[in-house]
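Peer 1: take a look and give me a structure for this.
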Amino acid sequence: MTTTQSVPLCHLHNYARSPDPSNPGNRANVLMLHGHGQSMDIFYHKTHFLQDALNMGGSQPSQSLPNLNVYYSEAPFEVNTGLGSKVWGYGLFDTQPVWGLEQSVGRVLRQLEQLNPVVGIIGFSTGATLAMIIASLLEKKDRCRLFGVNTTHPPLKFVVAYSGFMLGHPMYTELYEPAIRTPVLLYIGELDPMIPPATSYRLAERCSHAEIRTFWGTHYVPRHGKTTMVAINFVRRCVNGEIQTENADEAQAEDGWIDAFVNGSDAAAYR
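Peer 2: As a prediction, the model looks like this:
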């Protein structure tokens, strides 16, 4: 059984301008998981606006976030040698067993132990799927035997999943039954050709607290300011223990922001 030992820093990076790990203070850590064929560098360049927004703490200064350190993780398997593209596993995630997934799960769990505490994970596509797997394992640690791993890290407070989906092979059914309890915010691109919306909705059905936000776009992390603020306020509510007391008016306003998200040139720029 894999144990949770230290992880080489080359697989885990904090891109903050002036990180000070020797003085953690009132801090918490967030892990970022990239999608298929990306890397931590590529994912950072596509999502650094999220790190900036997390540092701002959301739209309610009286209930701000703690100091969040954002770390980017990198998948263990390389594709397109020379281009730095990495993957978390191989195979058809919706129908087949995923080769290499055990190594990826083990790497992320070791990183959680190294950074402990990690309050939440933000992932895109296969990275979002892996984030939900990790949330499931931390809730019911006996599920870890599916991957031959072990961990003592406490459950996550949240997952933000952009274009996430659930694994479809029967060997993974236990991950989603009973339903995952960790609060999750699911972003769904209404025009996504790679992860059809119905696939993400199936994941939502296996979560006991899933908030869904759609945007008029394809397979990418949307970066419209109001769209981003939905994620930041979700993180704030989860970290501050307010997830069960969401203000209905605020939720309605956030829905309006998502409906107003533009596509076209914006979508092409941020894929």
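
Peer 1: from here on, just use CA atoms for contacts and neighbour counts.
Peer 2: Fine.

Peer 1: helix/strand/coil for Lys86?
Peer 2: Following DSSP: H, G, I helix; E, B strand; the rest coil, Lys86 is assigned to strand.

Peer 1: helix or strand for the closest residue to it other than its chain neighbours, which one?
Peer 2: Distance criterion CA to CA, 6 or more residues apart in numbering; nearest residue to Lys86, sequence neighbours excluded, is Glu78 at 4.4 Å. Glu78 is part of strand 77-79 when elements are defined by DSSP states H and E.

Peer 1: pull the contacting residues for the residue nearest to Lys86.
Peer 2: Gly84, Ser85, Lys86, Val87 (CA atoms under 8 Å, 6 or more residues apart in numbering).

Peer 1: if we use 10 Å, what do you get?
Peer 2: The contact partners of Glu78, by CA atoms under 10 Å, 6 or more residues apart in numbering, come to Gly37, Gln38, Ser39, Gly84, Ser85, Lys86, Val87, Trp88, Gly89.

Peer 1: measure Ser73 to Ile258 for me?
Peer 2: Applying CA to CA, to the nearest Å, the value for Ser73 to Ile258 is 28 Å.

Peer 1: how about Cys144?
Peer 2: 36 Å.

Peer 1: same deal with Ile243?
Peer 2: Plainly put, Ile243 is 20 Å away from Ile258 if you go by CA to CA.

Peer 1: got it, and Gln111?
Peer 2: Gln111 is 33 Å from Ile258, where distance means CA to CA.

Peer 1: do Ile42 as well
Peer 2: Separation of Ile42 from Ile258 (CA to CA) stands at 25 Å.

Peer 1: so the two - more neighbours on which side?
Peer 2: Neighbours per residue (other CA atoms under 10 Å) separate Ile42 from Ile258, with Ile258 holding more: 20 against 14.

Peer 1: which residues touch the more buried one?
Peer 2: Counted by CA under 10 Å, 6+ apart, Ile258 has contacts Tyr187, Arg213, Thr214, Phe215, Trp216, Pro222, His224, Lys226, Thr227, Thr228, Val230.

Peer 1: which pair of those residues spans the longest distance?
Peer 2: Greatest spatial distance in those: Trp216 and Val230, 15.3 Å, computed using CA to CA.

Peer 1: which one of the two is surrounded by more residues?
Peer 2: Shown here are Trp216 and Val230; by other CA under 10 Å, Val230 has more neighbours (22 against 18).

Peer 1: next one: the closest residue to that one other than its chain neighbours from Phe215, what distance?
Peer 2: Nearest non-adjacent residue to Val230, counting by CA to CA, 6+ apart: Glu254, 6.1 Å away. Distance of Glu254 to Phe215, given as CA to CA: 12 Å.

Peer 1: more neighbours: which of those two?
Peer 2: Set side by side, Glu254 and Phe215 show more neighbours around Phe215, with 23 against 19, by other CA under 10 Å.

Peer 1: one more to line up against the first:
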Amino acid sequence: MPPPPAPTKPLRILMLHGYTQSGPLFRAKTRALEKHLAKAFPSGASLVYPTAPHRLSPADIPVWDNSAPAPVSTEPLDCYAWWTRADTNPPTYTGLAQGLARVAECLKTEGPFDGVVGFSQGGALAGMVASLLETGRPEAFGAYAESVKSGGKWWAGGLEKWKDLKFDADTYPASFLNADGTVCHAPMKFAAIYSGFKAPHPAYGAYFSPKIATPTVHFLGSVDTVVVEDRSLALVDVCVEPRIVRHPGGHFLPASQKEWVGALIAFMRESLESKVDKKEERVEDMELPF
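Peer 2: Here you go, the predicted structure:
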């Protein structure tokens, strides 16, 4: 009798929350999506929700309504961020290294993952994480650093005054490397980005040049006033063959509406199948004795 088929593993997805959220809060907001994904894939789906390392105080919370009173208390809240913005123009990201280290820890202890899903700041981070795990990205950071030293194109356009800033954007994050210097996780098979955006400062150029080759889908809310469409499209523009899905809502992740959940599931299936197809093509090219 032929041996029984090997048991299939559930789809593993890294879930990155937005600014002012946490892993548990993001999970509570996406429970419907989690259930849909578990039903959509024969082996099920397992979603992992890390919490960002930077705990925020009321002073860190943006006041979207200008008529609202400014926060008075400075006590930390149950709100977290992957980084905070420094007062530069374009902005740089304070604490990004710690945010990436938290993700790297999750990749090493909870992985391997098939893909990553991120919302808002987590969407921006999902694009950066997908980039970091791609083949050749450490070398791209090396080329970037050399370009900075030589005053090359990274600093064109009158931005030379930022060359002497001391922050950790010009080298590949050490947290993403193993002890032997290899990248800690295989490339992601897909990245789903909701209301994401691109880091605008040229210091982060190595994340986006060469373009992000990981299959990406970008969900944009037509009435999103927190991350306006132009910011999201800047991230779309640095991805290879990105897919755009527009929904009629604002700044949120549509976790229960069938049309938008269906678009995500279709994208995931296509991304996973394309990986299988490439593998099968390589096998078919082999000279087999039958």
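
Peer 1: can you give me the helices for the second structure?
Peer 2: Assigned by DSSP state H, the second structure shows helices spanning 23-29, 31-40, 96-110, 121-132, 137-149, 229-236, 258-284.

Peer 1: for Gly99 of the second structure, which non-adjacent residue is spatially closest?
Peer 2: Trp82 (4.6 Å).

Peer 1: meant to ask about Thr84 of the second structure, not that
Peer 2: Distances taken as CA to CA, 6+ apart put Thr94 closest to Thr84 of the second structure, at 5.2 Å, once the chain neighbours are dropped.

Peer 1: what lines up with that neighbour in the first structure?
Peer 2: Counting by TM-score structural alignment, Thr94 of the second structure lines up with Trp99 in the first structure.

Peer 1: what do you get for Pro10 of the second structure?
Peer 2: Aligned counterpart of Pro10 of the second structure in the first structure: Arg27 (TM-score structural alignment).

Peer 1: what separates Thr95 of the first structure from Ala135 of the first structure, distance-wise?
Peer 2: Distance from Thr95 of the first structure to Ala135 of the first structure, counting by CA to CA: 21 Å.

Peer 1: same question, Tyr187 of the first structure
Peer 2: Distance, Tyr187 of the first structure to Ala135 of the first structure, by CA to CA: 17 Å.

Peer 1: cool, Lys86 of the first structure as well?
Peer 2: Per CA to CA, Lys86 of the first structure is found 22 Å from Ala135 of the first structure.

Peer 1: separation between Ala210 of the first structure and Val159 of the first structure?
Peer 2: Using CA to CA, Ala210 of the first structure is found at 10 Å from Val159 of the first structure.

Peer 1: please apply the same query to Tyr187 of the first structure.
Peer 2: Separation of Tyr187 of the first structure from Val159 of the first structure (CA to CA): 11 Å.

Peer 1: out of the two, which sits in the more crowded spot?
Peer 2: Higher neighbour count among Tyr187 of the first structure and Val159: Val159, with 28 against 25, using other CA under 10 Å.

Peer 1: identify the residue of the second structure aligned to that one.
Peer 2: Residue pairing (TM-score structural alignment): Val159 of the first structure is matched to Ala191 of the second structure.

Peer 1: list the contacts of Thr109 of the second structure.
Peer 2: Residues in contact with Thr109 of the second structure (CA under 10 Å, 6+ apart) are Val103.

Peer 1: which position in the first structure aligns with it?
Peer 2: Under TM-score structural alignment, Thr109 of the second structure pairs with Gln114 in the first structure.

Peer 1: against Gly106 of the first structure, how distant is that match?
Peer 2: In this view, Gln114 of the first structure and Gly106 of the first structure are 12 Å apart by CA to CA.

Peer 1: with Ile42 of the first structure instead?
Peer 2: 22 Å.

Peer 1: what residue in the second structure is paired with Phe49 of the first structure?
Peer 2: In the second structure, the residue matched to Phe49 of the first structure (TM-score structural alignment) is Ala32.

Peer 1: that match: neighbour count?
Peer 2: Residue crowding around Ala32 of the second structure was assessed by other CA under 10 Å; the count is 15.

Peer 1: with Ser57 of the second structure instead?
Peer 2: Neighbourhood size, Ser57 of the second structure [other CA under 10 Å]: 17.

Peer 1: residues contacting the closest residue to the match of Pro10 of the second structure other than its chain neighbours?
Peer 2: In space, and not counting its chain neighbours, Arg27 of the first structure is closest to Asn67: 4.5 Å by CA to CA, 6+ apart. Shown in contact with Asn67 of the first structure (CA under 10 Å, 6+ apart): Pro24, Gly25, Asn26, Arg27, Ala28, Asn29, Leu54, Asn55, Met56, Gly57.

Peer 1: of those, which are reproduced in the second structure?
Peer 2: Retained in the second structure: Gly25, Asn26, Arg27, Ala28, Asn29, Leu54, Asn55, Met56, Gly57, out of those (criterion both residues aligned by TM-score structural alignment, their matches' CA atoms under 10 Å).

Peer 1: among these, the buried ones, what's the ChimeraX command?
Peer 2: A single ChimeraX command selects the buried members of those (16 or more other CA atoms under 10 Å):
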select :28,29,54,55,57
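
Peer 1: ok, the kept ones among the contacts of Asn67 of the first structure vs Val149 of the first structure, which is closest?
Peer 2: Nearest to Val149 of the first structure, judged by CA to CA, of those is Asn29 at 21.8 Å.

Peer 1: quick check: the closest one touching Ile122?
Peer 2: No: the criterion here is CA atoms under 10 Å, and Asn29 of the first structure misses it with Ile122 at 11.2 Å.

Peer 1: which non-adjacent residue is nearest the residue nearest the centre of the second structure?
Peer 2: Nearest to the geometric centre of the second structure sits Ala126, at 0.2 Å (CA atoms, centre = their mean). The shortest distance from Ala126 of the second structure to any non-neighbouring residue, by CA to CA, 6+ apart, is to Gly118 (5.4 Å).

Peer 1: and for the counterpart of that neighbour in the first structure, the neighbour number?
Peer 2: Aligned against the first structure by TM-score structural alignment, Gly118 of the second structure finds its counterpart in Gly123. Counted with other CA under 10 Å, residues neighbouring Gly123 of the first structure total 26.

Peer 1: show me the contacts for Gly123 of the first structure.
Peer 2: For Gly123 of the first structure, the contact set (CA under 10 Å, 6+ apart) comprises 31-35, 43, 72, 129-132, 159-164, 221.

Peer 1: and for Ser39 of the first structure?
Peer 2: 11, 33, 72-76, 78, 83-87.

Peer 1: do you know how far it is from Glu177 of the first structure?
Peer 2: Applying CA to CA to Ser39 of the first structure and Glu177 of the first structure gives a distance of 31 Å.
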